[in-house]
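Colleague: Quick one, what's the 3D model for this:
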Amino acid sequence: MTSFSKFFKENQLTQVAALLLLLLLLAMAGVPGYLTGHWQWKQPPPVPTLHELKQIRKTGLTLPGWQTIEQAEQQIGEHNWSLQVIKKEGSESQAILLLLPQNGPMDQPEVEWTDVNGWGRSRWGKWNIAQSRSAEFTVKPSAKLASNVETKVEARFFRASTPQQTFAVLQWYAMPDGGNPSPFHWFLADQLAQWRKQRTPWVGVSILIPMEPLGQVETSWPLAQSIGETVQAALMAGAL
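Modeller: Predicted coordinates for the structure are as follows:
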């Protein structure tokens, strides 16, 4: 019991420290706005790659080693996503790639995963989630990127079963320096960026991979990891 109590206390202290740091940064960023009458949260810095982000919704994403079978805008929740059916070259492997790019300087991630769940239920009748776990993968630096450091992405990985099809699903918010399934992670990163008069653009990513009906989702992890790495690398090399 002592070790668990210590763990929870340390976890709470970490969360409190993160919140205090955020409040301090907000206060420091707010002083110039107070003096000039231009509040940072009313007029955030522009998103430099906003045009490229909006283009994703219209044309999808070009992925090395993958062929686009079809692509269209798809309303999911209150937003229009890019729905892209992709097929691996020289293989029968296919996947559905859903992308929600940032649509404006005030646009922020909120309940995208809930929206995808609702879309799945409306499209297939049911959307039952099981075998859910956290997942991680890394993206090796590209020749187009200035950094030589590998990029870490944290994501949600689970099985979604419908009456017609079972999917392995991988979800995260892609950002220039990695990815995370939590909107709060983006919020902290963007606040730190705004303090430097910059922004942290984002793209919601949801990958659906057909798998054996009601099978073990782990059998699809190698393919999910490979697609995830390819998608993150393509976004970092372009829109992010």
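
Colleague: hey, let's count contacts and neighbours off CA atoms from now on
Modeller: Noted.

Colleague: At which residues are the helices of the chain located?
Modeller: 2-36, 50-59, 112-124, 183-195, 221-237 (DSSP state H).

Colleague: Give me the residues contacting the fourth one.
Modeller: What that stands for is helix 183-195. Contact with helix 183-195 is made by 22, 25-26, 29, 44-45, 108-110, 173, 175, 180, 199-202, as judged by C-alpha atoms under 8 Å, 6 or more residues apart in numbering.

Colleague: One more, so I can put them side by side:
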Amino acid sequence: MMASGAKTRSQILIVVILGLSLLLGLVLAGSFVPNWRSPSEVPGISVLREIRKTGIELPSERTNQVLPLKIGGHNWVGQDLLPIEGDKPATVLLRPQADPKDKPYVDWSDLNGFFSWQQDPVGILTVNIPDTDANHTITARWFIARDPQDTKVVHHPQRVVVAQWYGFKTGGHYAMRQWFWRDLQAQLKGDRVPWLAVCLRLPIDPNITLDATEDVVTELIQVIQGSIGMMLQSEA
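Modeller: This next block holds a predicted model:
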């Protein structure tokens, strides 16, 4: 029995070695690893560049101002998102992919430094996007922060609820590794995954809890991501 077990382990080891040898051969031949130094063109890159100038497409009654911003050395755009009824106006901040080599990086840290936030613990909010397949969802970072007084963009202290994610053509996720994995799979098929960093800011009253903002934040995420998805799909 011991001899049989040793033989089996030897066979498994041989298979593993052969598999690693094959994988190494593919890597050296350049047929497995995507070309990160000279990546292929990104579908929808023209749309992303336009978003950086004009923001995302929203109904005229939902937006009235688009403002270019420099955050963490990157070009962002800030866009008002007006309330439907009694809610306070929100702001959506967007960093669209600039070129085929541009990748998600430390965008959430850049925003935290830009606003000098005093931040509560971060939760995770999952939002289904209407009128899409069941797997089109947003998984966002979600938290309450406090804007300190007299920063370069905020002139009075206030509490805000914040939601952050990387938007794709078919959903989105707050973790940049999710984009890397999707883009890796796409490059193996000769394609790319366009992206943009999204940060939603909504002022809230002092006594509002994070859970109490879920409905309004969900509705705003659906509006924002719905526009992103349609704009990127138009260039597919």
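
Colleague: now the helices of structure 1 in a markdown table, with distance to Phe157 of structure 1?
Modeller: Listed next are those as a markdown table, based on distance: least, C-alpha to C-alpha, whole Å:
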| stretch | distance to Phe157 of structure 1 |
| --- | --- |
| helix 2-36 | 24 |
| helix 50-59 | 23 |
| helix 112-124 | 12 |
| helix 183-195 | 16 |
| helix 221-237 | 8 |
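
Colleague: circling back to that earlier point, most neighbours among the contacts of helix 183-195 of structure 1, which one is it?
Modeller: Trp202 (29 neighbours; other C-alpha atoms under 10 Å).

Colleague: Map that residue across to structure 2 for me.
Modeller: Using TM-score structural alignment, the partner of Trp202 of structure 1 in structure 2 is Trp195.

Colleague: what sits against that match?
Modeller: 96-97, 166-169, 179.

Colleague: for Thr200 of structure 1, same thing?
Modeller: Counting by C-alpha under 8 Å, 6+ apart, Thr200 of structure 1 has contacts 47, 175-176, 186, 189-190, 193.

Colleague: Now the buried members of those residues.
Modeller: With neighbours counted by 16 or more other C-alpha atoms under 10 Å, the contacts of Thr200 of structure 1 contain buried members at 47, 175-176, 186, 189-190.

Colleague: Relative to Gly77 of structure 1, which of those residues is nearest.
Modeller: Trp186 (20.3 Å; C-alpha to C-alpha).

Colleague: Map that closest one across to structure 2 for me.
Modeller: Under TM-score structural alignment, Trp186 of structure 1 pairs with Trp179 in structure 2.

Colleague: what does Pro109 of structure 1 give?
Modeller: Correspondence of Pro109 of structure 1 to structure 2, assessed by TM-score structural alignment: Pro104.

Colleague: Ala197 is in contact with that match, correct?
Modeller: Yes: with contacts counted by C-alpha atoms under 8 Å, Pro104 of structure 2 reaches Ala197, the gap being 7.5 Å.

Colleague: Look up how far Asp102 of structure 2 lies from the match of Trp186 of structure 1.
Modeller: Distance, Trp179 of structure 2 to Asp102 of structure 2, using C-alpha to C-alpha, to the nearest Å: 12 Å.

Colleague: where do the contact lists of those two overlap?
Modeller: Common neighbours of Trp179 of structure 2 and Asp102 (C-alpha under 8 Å, 6+ apart) do not exist.

Colleague: Mind telling me which residue is nearest the centre of structure 2?
Modeller: Closest to where the C-alpha atoms of structure 2 average out (C-alpha atoms, centre = their mean) is Tyr166, at 0.5 Å.

Colleague: check contacts around that residue.
Modeller: Tyr166 of structure 2 neighbours (C-alpha under 8 Å, 6+ apart): 172-176, 179, 195-198.

Colleague: For Asn8 of structure 2, what is the enclosing helix or strand?
Modeller: Rather than Asn, residue 8 of structure 2 is Thr. Using DSSP states H and E, Thr8 of structure 2 sits within helix 2-29.

Colleague: list the buried ones in that helix?
Modeller: Buried residues in helix 2-29 of structure 2 (16+ other C-alpha under 10 Å): none.

Colleague: Also stretch 158-171 of structure 1?
Modeller: 158-162, 166-171.

Colleague: Looking at the buried ones among the contacts of Thr200 of structure 1, which is nearest Ile69 of structure 1?
Modeller: Nearest to Ile69 of structure 1 among the buried ones among the contacts of Thr200 of structure 1, counting by C-alpha to C-alpha, is Met175 at 26.0 Å.

Colleague: Please report the distance of the residue opposite that closest one in structure 2 once aligned from Ile56 of structure 2.
Modeller: Using TM-score structural alignment, the equivalent of Met175 of structure 1 in structure 2 is Phe168. The gap separating Phe168 of structure 2 from Ile56 of structure 2 is 13 Å, by C-alpha to C-alpha.

Colleague: Please enumerate the shared neighbours of those two.
Modeller: The contact sets of Phe168 of structure 2 and Ile56 overlap at Ile228 (C-alpha under 8 Å, 6+ apart).

Colleague: Quick check: the farthest pair among the buried residues of stretch 158-171 of structure 1?
Modeller: The most widely separated members of the buried residues of stretch 158-171 of structure 1 are Thr162 and Gln171, with 17.9 Å between them, by C-alpha to C-alpha.

Colleague: ok so, going back, give me the number of residues near the nearest residue to the match of Pro109 of structure 1 once chain neighbours are set aside?
Modeller: What sits nearest to Pro104 of structure 2 in space, not counting adjacent residues and going by C-alpha to C-alpha, 6 or more residues apart in numbering, is Met176, at 5.8 Å. With neighbours defined by other C-alpha under 10 Å, the count for Met176 of structure 2 comes to 17.
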